[in-house]
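Novice: Generate a structure from the sequence data that follows.
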Amino acid sequence: MTIEADKLHGTFVDPNRGKITFAAWCEEYLDSSNKRATTLARDRSVTDRHLLPALGRRPLNAISKRDVQQVVNRMKRNLAPATVRTNYGVLRAILSAAVTADRIGRSPCQGVSLPTQERPKIRFLTADDLVRLADATPVECRPMIYLAGVLSLRWSEVVGLRVGRVNFLRETLEVAETTAEVRGVLIERADVKSRASKRTLAIPPFLVALLSEHLARRGLTAETPDALVFIAPEGGPVRAGNFRRRMWAPTVHAAGLDGLTFHGLRHTAVGLMIALDTHFEAIKQRMGHGSIRVTSDVYGSLLPAVDASVTQALEALFRPEAARSRVHGAFTEGDD
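Specialist: Model (predicted):
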């Protein structure tokens, strides 16, 4: 009766289609994915490390909510809540695709309990802090500090920047590709994070000069548009781990900024823009966020400071008018 009802309502799923193992379905799903290379590499890594050992041999239609919860609970023992949620997102996408492909009738991910993720406190630098950090940075890396701390470029966008993307005449920089690293594997000319991440930014003249001097030291010109602006000492793309160990950690310590991450420079860029009363829509565009909600959710904590500055500006604007109203009231009160 149930099968007939499902057929009548168009919700029937052939049980035989769900007999494919989770491992086989993962391979089919990942092979047909049109995700960007870095996301696909991450998904494969998560699948291999955390999902296949627990679910690989199970038929898709035999995986229950309890099985999914056990996978999550196992990851919770050794991984941060944010990582658990990211990895769970991969599993949920795989099983949701199985529903779409009529392999299973419904996803066993519904109602799974996830660890609470507290939003980390964002650290911002002042303009003076940023200059002090840049001054402490080796000259060959100094423009990187300002590309992140002023233009708000992501790490992958900085190390993936190529000479041809910098227009010195127009004083603009095009963010069009990245150099990404997933589980130790470098992916050059990887896609940017999203459609909104592909953007053209105006460069302040001081940074134009820094970049020009940097390229001159490296012997790079407009004739070498495909060359990376920044390379490792031994040549090739800059790797995050080597950069942190060789340059970043000693530099932030020397500048008295221990604990600062490179991504903190991107936060700093937002803080500086907000301090300059930049509209959130403009900040969103420079950050490469797809939605202003993302910008607001991450950086909304800075809005009270903006609100205070707006209040002060309104007071300065209308104080003369308020004074005139009080004087006028004093002369007219009781004139009847």
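Novice: alpha carbons only for contacts and neighbour counts from here, please
Specialist: Fine.
Novice: residues in contact with F206?
Specialist: In this structure, F206 makes contact with no residue, judged by Cα atoms under 8 Å, 6 or more residues apart in numbering.
Novice: how near is it to E140?
Specialist: Note on F206: its distance to E140, by Cα to Cα, to the nearest Å, is 16 Å.
Novice: Kindly report the same for A269.
Specialist: Counting by Cα to Cα, the gap between A269 and E140 amounts to 21 Å.
Novice: Now the second one, please; I'll put the structures next to each other:
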Amino acid sequence: MAVDDRWYLSKKDADGRRVPSARHGRGKRWRVRYLDDAGVPRERMFERKPDAELFDANVRADVSRGQYIDNRAGKVTVAEYGTQWRANQIHADTTVVKVELAFRLHIEPRLGHMSMAAVRTSHIQAWLKDRAEVLAATTLQVVFSYVRSMFATAVLDRIIGTSPCAGVSPPAIERRDYYIPTPGQVHALAEAIDGRYSAAVYVAAGCGLRLGEVLGLEVGNIDFLRREIHVRHQLKVVKGRKPYLGPLKTKNSYRSVELPDELGLALAAHIKAEHPKAFEVDDLTNPRKPLRREANIMFPSVSGDGLIQLGASWSRLWTPARKAAGLPERWGMHGLRHYYATLLIHAGASVKTVQMALGHSNPTITLNTYVGEWPEALDRTRALVSKALWNADAAARSVVGRA
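Specialist: Purely as a prediction, here's the structure:
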């Protein structure tokens, strides 16, 4: 690495004066030549010698510490780097679709034309404010997580020095008040839906399974002897391909759920009435070992020879039943999962018990989702502390007084 004077040659004339070069008086005078962290020769021009010397010292230190950032690398646009970033992510098929949509609809139209190095915190804040007007807070948090992750990777790749997302937070999610149906509404829903799916309603309400977990349930996943349902995979639907069985949401989603006696009878009656037939499905539960196998699905398509197609096919079954049961518009089957959770909570179940039954990845998710559903538990906590501390203290004082 060196700082060169481009206006003068290194040799001197007979009088000891420096010899002007052919570039004398044209262009930037000072040049810094250096090797980047990959050993590639680089150079940069400066008007002033102090600026060149400062850059030379800094780039030497950055290369030696492994913190060198190539200023040309940051010129790649957000759209270009975003394409590269998405291609390198290990995402489930359904997540790939969501990420692609987020970039195409919300990220690239407003940030895609900018170079990665040009994006500032103020740009991210302005983008968040703009998107907050069209997206729900929960959706915006997910979309922002993609942007934040992309810039964090760019920092690790040494495309940019710091992330513009640092210190920026999307709008807070307001606590949602979930509509919890009455037991009568759950029964009405089971009666109103196509009889082939009545038991599916009870699986969601009585065991807290997600929609995909219910519709991917196999006869062999039900252990009538131990009175358990083993959740091992779920129905997955991705645009452009047939429905298939895929991995669960998180590792904690793989679980065994206690099977109430009444639900066991309902499932036994369903099997006796419907005689679920085995048919071939794609099983990608283990993405490294995809296979085509026979599956005995409890709640197949209406024709009974394939997995049901979520979306329009399921809506045609669900919407009339929801209306008949008097449940709110846009209230989905996930509401039965909330019914199950609140039922456990109000019966005195602990946070850990509810977390494991629902398959949440950690107790924080359970608490954040159902924090308002534990009022009686909080009252019991207050009573326990009062009894143990202040009543005990009063008893001790009375003993001292008698002494």
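Novice: Now the TM-score, please.
Specialist: Structural agreement between the overlaid chains, expressed as a TM-score with TM-score structural alignment, normalised by the length of the first structure, amounts to 0.82; 325 aligned residues with a Cα RMSD of 3.4 Å.
Novice: ok so, going back, out of A269 and E140 of the first structure, which sits in the busier spot?
Specialist: Between A269 of the first structure and E140, counted using other Cα atoms under 10 Å, A269 has the larger neighbour count: 27 against 16.
Novice: The second structure: which residue goes with that one?
Specialist: A269 of the first structure is assigned Y340 in the second structure as its aligned equivalent, the criterion being TM-score structural alignment.
Novice: In this structure its match contacts G206, no?
Specialist: Yes: Y340 of the second structure sits in contact with G206 when judged by Cα atoms under 8 Å, with a separation of 6.1 Å.
Novice: ok, and the residue nearest to the spatial centre of the second structure, which helix or strand is that part of?
Specialist: To find the centre residue of the second structure, average its C-alpha atoms and take the closest one (Cα atoms, centre = their mean): that gives V142, at 6.3 Å. Here V142 of the second structure sits within helix 137-156, counting by DSSP states H and E.
Novice: Same question for V257 of the second structure.
Specialist: According to DSSP H and E, V257 of the second structure maps onto strand 255-258.
Novice: residues making contact with that strand?
Specialist: Outside of strand 255-258 of the second structure, the residues within contact range by Cα under 8 Å, 6+ apart are 207, 227-232, 356-357, 359.
Novice: Ok, stretch 189-196 of the first structure next?
Specialist: Counting by Cα under 8 Å, 6+ apart, the neighbours of stretch 189-196 of the first structure from elsewhere in the structure are 36-38, 157, 160, 175-180, 198, 285, 288-290.
Novice: how much space between the aligned residue in the first structure for Y202 of the second structure and D129 of the first structure?
Specialist: With TM-score structural alignment as the criterion, the equivalent of Y202 of the second structure in the first structure is Y146. In this structure, Y146 of the first structure lies at 12 Å from D129 of the first structure, with Cα to Cα as the measure.
Novice: still on that earlier bit, in the first structure, which residues correspond to the strand holding V257 of the second structure?
Specialist: On the basis of TM-score structural alignment, strand 255-258 of the second structure is assigned to residues 199-202 in the first structure.
Novice: Comparing the matching stretch with the second structure, how large is the average distance?
Specialist: Stretch 199-202 of the first structure: mean distance to aligned residues in the second structure after superposition is 1.5 Å, counting by mean Cα distance after the TM-score superposition for the first structure.
Novice: quick one: that stretch to chain centroid distance?
Specialist: For stretch 199-202 of the first structure, the distance from its own C-alpha centre to the chain's C-alpha centre is 17 Å (Cα atoms, centre = their mean, to the nearest Å).
Novice: buried stuff in it?
Specialist: Residues of stretch 199-202 of the first structure classed as buried under the neighbour-count rule (16 or more other Cα atoms under 10 Å) are 200-201.
Novice: cool, and stretch 270-281 of the first structure?
Specialist: Neighbour counts using 16+ other Cα under 10 Å place 270-274, 280 of stretch 270-281 of the first structure among the buried residues.
Novice: Take these and lay them out in a markdown table including secondary structure and distance to G164 of the first structure.
Specialist: Rendered in a markdown table, the data for those read as follows (DSSP: H, G, I helix; E, B strand; the rest coil; distance: Cα to Cα, whole Å):
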| residue | secondary structure | distance to G164 of the first structure |
| --- | --- | --- |
| V270 | helix | 26 |
| G271 | helix | 29 |
| L272 | helix | 28 |
| M273 | helix | 27 |
| I274 | helix | 30 |
| F280 | helix | 29 |
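Novice: tell me the contacts of the closest residue to A222 of the first structure other than its chain neighbours?
Specialist: Excluding the flanking residues, the one nearest A222 of the first structure by Cα to Cα, 6 or more residues apart in numbering is G164, at 6.6 Å. Residues in contact with G164 of the first structure, defined by Cα under 8 Å, 6+ apart, are 222, 224-227.
Novice: Pull out the buried members of the residues you listed.
Specialist: A residue is treated as buried here by neighbour count (16+ other Cα under 10 Å); on that basis the buried members of those are A227.
Novice: Of the contacts of G164 of the first structure, which are reproduced in the second structure?
Specialist: By both residues aligned by TM-score structural alignment, their matches' Cα atoms under 8 Å, those still in contact after alignment to the second structure are A227.
Novice: In TSV, list the contacts of G164 of the first structure along with secondary structure and distance to V13 of the first structure.
Specialist: Conversion of these to TSV gives the following (three-state DSSP; distance: Cα to Cα, whole Å):
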residue	secondary structure	distance to V13 of the first structure
A222	coil	59
T224	coil	57
P225	coil	54
D226	coil	51
A227	coil	53
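Novice: tell me which of the contacts of G164 of the first structure is nearest to I94 of the first structure?
Specialist: When the contacts of G164 of the first structure are compared for distance to I94 of the first structure, the smallest value, 36.6 Å, is given by D226; criterion: Cα to Cα.
Novice: if we can go back for a sec, does anything pack onto the helix holding V142 of the second structure? Which helices or strands?
Specialist: Using 3 or more Cα pairs under 8 Å, 6 or more residues apart in numbering; DSSP states H and E as the contact definition, the elements that helix 137-156 of the second structure packs against are helix 78-87, helix 93-102, helix 121-132.
Novice: change it to 6 Å
Specialist: With contacts taken as 3 or more Cα pairs under 6 Å, 6 or more residues apart in numbering; DSSP states H and E, helix 137-156 of the second structure sits against no other helix or strand.
Novice: What's the first helix or strand after that helix?
Specialist: Toward the C-terminal end, the helix or strand that comes next after helix 137-156 of the second structure (DSSP H and E) is helix 183-192.
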